[in-house]
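**Q** got a predicted model here, sequence first, then my questions.
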Amino acid sequence: MKTTPYLYLFTLLTMAACKKTPEGISPAYRELTEAVYASGNVYPRQEYTVTAEATGLIQQRLVNEGDSVRPRQLLFVLESTTESARQQAAAAVLRQSQANLNANSPVLAELDAQVRNARTRLSNDSLNYARFRELYAQNATSRAELERAELAYTLARNTLRAQQNTLQRSRNQLRVEVANNRSQLVTSEVAGQNTRVRSFVDGKVYEVYKDPGELVRPGDALALVGSGRRLYAQLAVDESDFGRVRVGQSVTLKADAYPDKTFNARITKTYPKLNRTDQSFRVDAEFVGNNPDAYYGLTVEANIIIRQRPRVLTIPKAYVVGMDSVWVEQNGQKQKIRFQKGTENFDLVEVRGGLTEQTKVVVSDE
């Protein structure tokens, strides 16, 4: 994209001079304001893509392109048998895990019985070990018999401890399973609620991508929504001019959709990343005063005001032929000549050489 610094004139005289007249015109000195040219598009603030968060068929589409919407307004209704089935399955799994945690559950009852059996065996082996110690003290049994009784007591004690740990670990694991299954149920319930898609902003529907009867999955785009009142211009400024642009500078914009209107804006943000495709930088401008209608992507041309120039020789842009030529009248004859062109704006071209205030520029015969 090739752009040059532009000039913008703020007088009614300039507007009148921009019209072609059969009699022709002469270059004139005028007070101009130097500006940087930019082009871009108009977009809404708070723009976002409405996406599906559940799998299902679109049962209802409650908005169309151009409709105004409010926050929390219902946009789409999905019919999802899958989410209902998942919710029922999650509820069944939660009930089963809660039953397993119950004191009378088969899982815990079996472990509890093993603990009781281990405790009984420990009691018996403890008594037996005590009896063999008394017998050994009375030299009524051998050392080997005492050690066997001691080993049996030790094993019984360790077995009880292990069974108790297993029972406690199982209870803890079942509690975790209950918590996880409850979370899964809540998630499935939320997913079921996601079959009702609502707006997040007070704005306007710019595009609808899906119709009733279509199958959608999580992440599928349903519509494009954005603010219907807060608009901004996203402009592209040539890298050779970007260094002259500052936040707060005034901007004048024109759009083909409004041939007789000019809009005012102000630079609110500049982006430091170069777009290598067209060698431009992005600049955002907020409208000041009147906004254009909320047409998404409306094409605009802009002049970013840099400084005023009190005396510049100019001709109307409409008289320029090609890049740098005009038709002039000399001695009653028309001829095409080239001139040294400077910067230009929507309506005027700066004359740096080749034409004077006495030159009569006429309408092209081409």
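**A** Right, received. Where do you want to start?
**Q** from here on, contacts and neighbour counts on C-alpha atoms
**A** OK.
**Q** tell me, how many residues neighbour the closest residue to V42 other than its chain neighbours?
**A** Leaving aside its chain neighbours, V42 sits nearest to A233 (4.4 Å; criterion: C-alpha to C-alpha, 6 or more residues apart in numbering). Neighbour count for A233, taken as other C-alpha atoms under 10 Å: 27.
**Q** list of residues touching the helix or strand that contains A233?
**A** For A233, the enclosing helix or strand under DSSP states H and E is strand 231-238. Residues from elsewhere that reach strand 231-238 (C-alpha atoms under 8 Å, 6 or more residues apart in numbering): 1-4, 36-45, 279-287, 291, 294, 300, 302.
**Q** against Y258, how distant is the residue nearest to V42?
**A** For A233, the distance to Y258 (C-alpha to C-alpha, to the nearest Å) stands at 15 Å.
**Q** can you flag the buried ones in the contacts of strand 231-238?
**A** 3-4, 36-45, 280-287, 291, 294, 300, 302 (16 or more other C-alpha atoms under 10 Å).
**Q** now do the helix or strand following the strand holding A233: distance to the chain's middle.
**A** Next in sequence after strand 231-238, counting helices and strands by DSSP H and E, comes helix 239-242. Its chain's C-alpha centre and that of helix 239-242 lie 28 Å apart, by C-alpha atoms, centre = their mean, to the nearest Å.
**Q** so K336 versus V328, what's the distance?
**A** When C-alpha to C-alpha is applied, the distance between K336 and V328 equals 6 Å.
**Q** please say which of those two ends up with more neighbours.
**A** Remark: of K336 and V328, V328 carries more neighbours, 22 against 14, as counted by other C-alpha under 10 Å.
**Q** so the more buried one, which of the three states?
**A** Following DSSP: H, G, I helix; E, B strand; the rest coil, V328 is assigned to strand.
**Q** make sure it is actually in contact with T359.
**A** Yes. Look at V328 against T359 with C-alpha atoms under 8 Å: they come within range, at 7.1 Å.
**Q** ok, and here's another one to check against it:
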Amino acid sequence: MKHRWIWIILIIILAIVIWKVVVAKPEAGDNQRRPGGMMQAIPVELAPVEIRDMVERSTFSGSLEAKHKFLVAPKVSGQLQKLHVNIGQRVRKGDLLAQLDDRLMQQEYLRANAAVEVARANAGQAELSLELAFTELERTRELVERSYISQSEFDHANSQYAGALAQDSIAKATLNSALAALNTAELQLSFAKITADWSDDAEYRVIGERFAEEGSQLSAGTPIVSLMDISSVIAVLDVIEQDYNRVKIGQNATIYSDSYPDQSFTGKVLRIAPVLQESSRQARIEIEVPNIQAMLKPGMFVRVAISFQTKAGVQAVDERALSKLRGEQGVFLHDPESATVNFIAVKTGISSQGHVEIVDPPLSGEVVVLGQDMLDDGRKVTVQGRGEK
């Protein structure tokens, strides 16, 4: 008996729950109906259809590189005796950057210089001997013609002259070789002083990195420092195939950096890679950015907005106005006389600064920018606010 009452109570509770869920559930839309069955007006916010100038932009992520950068390395091996510059320092053409230990080079130079002096003396002696041999040859020629001496004596003088001529040639060649060795030693000695040099007319360069310390034993070609030109920097981007054909050399770009949140920089597209990387289907784009105050540094992460096209006097609406109804994209146009909205299918164009171009059809008045998720064509609305024009 006791169990039967428990079952009866459970059945009653279950019936009450079912009634609340199914029978007493309000019909969809009842909360939008006024007493008497009339649909309640939906609160919305409006914004005007505008005629404005629009610039189509796309934003890309990238990083900065120096406009020019190269490594400074010795042309000869040696110990780094003194490094005269450090990171961040400005240098001009001809400034001394580093000095190698040149004691052995100086000895080679002195040895080569002494060899030149010896060769020059030998060349002078050989030239004098040649002159004497020539004089003797001419004398014996005259005597043999007068039959004062024998032909063998003339032949001997001629042989002496030929030998002197050969010795003179050897002495001159030896002198030239010694002079070349001296020039080489002098050049090697000059390489011990490593100076700043570049081909363009830039006023200065900046030391970007330092790779060696004083006392290091360096081989020819071992980097010591890097020199950078940051009077302009290059923003390097990778753009996808969809945007590649829209980027053109000379297009304007605006550069933003987290280091300067309240400031932007301007640049122009400088170079466009002729190929896309097969692995990523992206192409390298380089944008030159003037950097007179040297605020931008190589390696910084940047966002770059490139202006693709500019349109003057186009019809536009707030981009929030775009919505979809039964699969069509359009806007809800407000009718102030009937306090209703009409859904208008639209064809859009470019987007810029929170607005979108309406290519077709022509519109006038105001469109819904907030609350359209609850709207349908012809629905009553009540205006709760208006966006800024």
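**A** Yep, it's here. Computed from a predicted model, the values in this text were never measured in an experiment.
**Q** TM-score for these two?
**A** Overlay of the two chains. TM-score (TM-score structural alignment, normalised by the length of the first structure): 0.59; 281 aligned residues with a C-alpha RMSD of 4.5 Å.
**Q** what is the neighbour count of the residue nearest to G289 of the first structure when sequence neighbours are not counted?
**A** Leaving aside its chain neighbours, G289 of the first structure sits nearest to N264 (6.9 Å; criterion: C-alpha to C-alpha, 6+ apart). When neighbours are counted by other C-alpha under 10 Å, N264 of the first structure registers 18.
**Q** where does N264 of the first structure land in three-state SS?
**A** Taking three-state DSSP, the label given to N264 of the first structure is strand.
**Q** counterpart of it over in the second structure?
**A** In the second structure, the residue matched to N264 of the first structure (TM-score structural alignment) is T266.
**Q** so its match is in contact with Q251, correct?
**A** No. In this structure, T266 of the second structure is not within contact of Q251 by C-alpha under 8 Å, at 10.7 Å.
**Q** who does the top strand by length along the second structure touch, helix- and strand-wise?
**A** Secondary structure of the second structure per DSSP state E: the longest strand is strand 50-72. Packing contacts for strand 50-72 of the second structure, counted by 3 or more C-alpha pairs under 8 Å, 6 or more residues apart in numbering; DSSP states H and E, involve strand 225-240, strand 301-318, strand 347-352.
**Q** for these, which one ends up most surrounded?
**A** strand 225-240 (a mean of 22; mean count of other C-alpha atoms under 10 Å).
**Q** okay, the angle between that one and strand 50-72?
**A** 140 degrees (axes from the mean of the first three to the mean of the last three C-alpha atoms, to 10 degrees).
**Q** average distance between strand 225-240 of the second structure and the first structure?
**A** Here the mean offset of strand 225-240 of the second structure against the first structure after fitting is 2.7 Å, by mean C-alpha distance after the TM-score superposition for the first structure.
**Q** re the thing from before, of all the helices and strands packed on strand 50-72 of the second structure, which one is nearest L96 of the second structure?
**A** strand 225-240 (12.4 Å; C-alpha to C-alpha).
**Q** centre of the chain to that closest one, how far?
**A** That offset, for strand 225-240 of the second structure, works out to 4 Å (C-alpha atoms, centre = their mean).
**Q** and the angle for that strand with strand 301-318?
**A** Going by the same axes, to 10 degrees, strand 225-240 of the second structure makes 30 degrees with strand 301-318.
**Q** so what corresponds to L224 of the first structure in the second structure?
**A** Taking TM-score structural alignment, L224 of the first structure has S226 as its aligned residue in the second structure.
**Q** list the residues that contact that match.
**A** Neighbouring residues of S226 of the second structure by C-alpha under 8 Å, 6+ apart: 69-72, 207-210.
**Q** filter the residues you listed down to the buried ones, ChimeraX style.
**A** Buried residues within those, by 16+ other C-alpha under 10 Å, are selected in ChimeraX with:
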select :69,71,72,207,208,209,210
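**Q** which residue in the second structure aligns with D284 of the first structure?
**A** Checking TM-score structural alignment: D284 of the first structure goes with E286.
**Q** surely that match forms part of a strand?
**A** Yes. With three-state DSSP as the criterion, E286 of the second structure is part of a strand.
**Q** hang on, it packs against G267?
**A** No. Using C-alpha under 8 Å, E286 of the second structure makes no contact with G267, being 10.1 Å away.
**Q** which residue is nearest the middle of the first structure?
**A** Y48 (6.0 Å; C-alpha atoms, centre = their mean).
**Q** hmm, back to that, residue in the second structure matching the residue nearest to V42 of the first structure?
**A** Using TM-score structural alignment, A233 of the first structure sits opposite A235 in the second structure.
**Q** its match and L296 of the second structure, how far apart?
**A** 10 Å.
**Q** contacts for stretch 181-190 of the second structure?
**A** With C-alpha under 8 Å, 6+ apart, stretch 181-190 of the second structure has contacts from 76, 102, 105-106, 108-109, 112-113, 116.
**Q** wait, stretch 120-132 of the first structure
**A** For stretch 120-132 of the first structure, using C-alpha under 8 Å, 6+ apart, the contacting residues are 141, 145-146, 149-150, 152-153, 156-157, 160.
**Q** kindly recompute the last result at 10 Å.
**A** Identification of contacts with stretch 120-132 of the first structure by C-alpha atoms under 10 Å, 6 or more residues apart in numbering yields 114-119, 135-138, 140-143, 145-160.
**Q** what's the answer for stretch 273-284 of the first structure, then?
**A** 1-3, 38-42, 232-243, 245-247, 265-272.
**Q** separation between G88 of the second structure and L128 of the second structure?
**A** G88 of the second structure is 62 Å from L128 of the second structure, by C-alpha to C-alpha.
**Q** want to throw the contacts of stretch 181-190 of the second structure into CSV with secondary structure?
**A** Output for the contacts of stretch 181-190 of the second structure, formatted as CSV (three-state DSSP):
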residue, secondary structure
V76, coil
D102, coil
M105, helix
Q106, helix
E108, helix
Y109, helix
A112, helix
N113, helix
V116, helix
